[in-house]
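Chemist: Build me a structure from this.
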Amino acid sequence: MGRMKVALFCVYFVISVFGISEACKCAVRHPQTIICRSDFAIKAKILYEDPVDTLYTRYRVKVLQNFKSGYAPSRRNSRVWIKTASSSAACGVRFQKKSTYVIAGSRDRDGTLRANSCSLNRKVQDMTTFQLFALNKMGYQNNCNCEIRECPHNVCEAGQGCLSPYNNSDCYHRTALCRRSGSTCSWTPNAC
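Modeler: Predicted coordinates for the structure are as follows:
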């Protein structure tokens, strides 16, 4: 009977760990796709951290720039809270105090701003010059009507939008945006 309990525990443990790790898998997505599908996108300085409980942490941030009009307090230097799952929890994200980030995420019905490991949470210093240019000049935001299609296993089926082969997606993610010109969308610049 003891072996059976141990075997059942091991099966339960493996399933539990698998479930947690599966919950945090994020699809490879271009920054433009993340910005377009997010409720808010801001450049913010992390002021302080407030652990809510074992699962959630809130961050008080100073908004330095607002990249999407769907985000309510658009005035510069406004202060808001961003709630995240703790970094030890599924899809948690952790910000460093006094650092400046570009953060994109969702907004709850009660107005709570949320970020997770699948949303855009990058230190400004880790972003490319092109990515910052595309954000500041509204390149990503003004081209949300263009679809970016990530191509797993490097198999890109012909169709509308901008195709991003998996083996070269980093180049497109770092140095290009999908821009509409007339009735078609294409990579600009097309250096990848």
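
Chemist: going forward, measure contacts and count neighbours with C-alpha atoms only.
Modeler: Noted.

Chemist: Look up how far E150 lies from D110.
Modeler: 33 Å (CA to CA, to the nearest Å).

Chemist: These two: which is more packed in?
Modeler: A side-by-side neighbour count of D110 and E150, using other CA atoms under 10 Å, places E150 first with 19 against 6.

Chemist: Just confirm that one contacts S164, I think it does.
Modeler: Yes: at 4.8 Å, E150 counts as touching S164 under the criterion of CA atoms under 8 Å.

Chemist: Please provide the structure for the following sequence as well, for comparison with the first:
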Amino acid sequence: MSWTMNRCFVTLAILFLWRVEEMSEACSCSPAHPQQAFCNSDVVIRAKVVGTEEVDSGNDIYGNPIKRIKYDIKQMKMFKGPNQEVDAVYTAPTSAMCGVTLETSGRNEYLITGKLENDGTVHVTLCDFMEQWEDLSATQKKNLVQRYETGCDCKITRCTSVPCMITSPTECLWTDWIIEKLVNGEQAKHFACIKRSDDSCAWYRGAAAPKRDFLDIEDP
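Modeler: I've put the predicted structure just below:
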């Protein structure tokens, strides 16, 4: 093999490895129903973002500094979280590392879900449920107060292709993607998966308490 061919081979190998590394660093996560996001999160708040800065967050295993984006927030309401006001959330510096980009003028209010770290800070990623407050449906806003929490013992199973089915009476089948080709479809906007008196789970439309046991669908 000639020197030129060797050089081309090495170059291609480097490009391939670089591409594999780039892909391995890409952010990847499955969409979650708002109720799943609520139940799986340590913190769920309504807040305005009023400032941002890049900060150091310790070092990695090689001694290199870990950068984080700190968003200063004004908490409007806490739906779930510690018994203290959250004044900042932290995220990775790039979307490839699941970092979140938020508008910092303070004009927009967000629903923010995230994880509470051991040091008391709140960390958010693209895999968390993050929406502008005005884009949430009225039912979603009401469900944040009580309804989602009552269904945290239920499991929401996302249907991505047919056939799909549940394997347990404590599951609710989430079909927005199949029916509407949307993640934020009717079930995400208007339904919660709640536990009934026989410990099975079913979709419930609306935010008020069901009028009858074993009621699967009820208009608001």
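
Chemist: related to what we said a few turns ago, can you list residues touching both of E150 and S164 of the first structure?
Modeler: With contacts defined as CA atoms under 8 Å, 6 or more residues apart in numbering, the residues adjacent to both E150 of the first structure and S164 are C156.

Chemist: Buried residues, stretch 103-122 of the first structure. List them.
Modeler: Using 16 or more other CA atoms under 10 Å as the test for burial, stretch 103-122 of the first structure gives 103-107, 113-121.

Chemist: Ok, stretch 88-104 of the first structure next?
Modeler: A90, C91, G92, V93, R94, F95, T100, Y101, V102, I103, A104.

Chemist: residue in the second structure matching the third one?
Modeler: If you follow G92 of the first structure across to the second structure using TM-score structural alignment, you land on G99.

Chemist: residues contacting the closest residue to N154 of the first structure other than its chain neighbours?
Modeler: Nearest residue to N154 of the first structure, sequence neighbours excluded (CA to CA, 6 or more residues apart in numbering): P165, at 4.8 Å. Going by CA under 8 Å, 6+ apart, P165 of the first structure touches E150, C151, P152, H153, N154, V155, C156.

Chemist: follow-up on the earlier one: tell me which of the buried residues of stretch 103-122 of the first structure is nearest to P73 of the first structure?
Modeler: Sorting these by how near they are to P73 of the first structure, with CA to CA, puts L113 at the top with 11.6 Å.

Chemist: Alignment lookup: the closest one to the second structure.
Modeler: Using TM-score structural alignment, the partner of L113 of the first structure in the second structure is V122.

Chemist: Check for me that the match of G92 of the first structure belongs to a strand.
Modeler: No: counting by DSSP: H, G, I helix; E, B strand; the rest coil, G99 of the second structure is not found in a strand; it is coil.

Chemist: list the contacts for the residue positioned nearest the centre of the first structure?
Modeler: Note on the first structure: the residue nearest the mean C-alpha position is S119, at 2.0 Å, using CA atoms, centre = their mean. Counting by CA under 8 Å, 6+ apart, S119 of the first structure makes contact with I34, S38, I103, A104, G105.

Chemist: For E131 of the second structure, see how far away the match of L113 of the first structure is.
Modeler: Counting by CA to CA, the gap from V122 of the second structure to E131 of the second structure is 17 Å.

Chemist: before we move on, what about F16 of the second structure?
Modeler: For F16 of the second structure, the distance to E131 of the second structure - CA to CA - is 37 Å.

Chemist: burial count for C10 of the first structure?
Modeler: C10 of the first structure, neighbours per other CA under 10 Å, totals 12.

Chemist: What of the one 3 residues further on?
Modeler: F13 of the first structure has 12 neighbours, counted by other CA under 10 Å.

Chemist: Over to the one 10 residues further on?
Modeler: Burial of A23 of the first structure is recorded as 11 neighbouring residues (other CA under 10 Å).

Chemist: can you give me the helices for the second structure?
Modeler: 3-24, 34-40, 138-143, 147-150, 176-180, 186-190 (DSSP state H).
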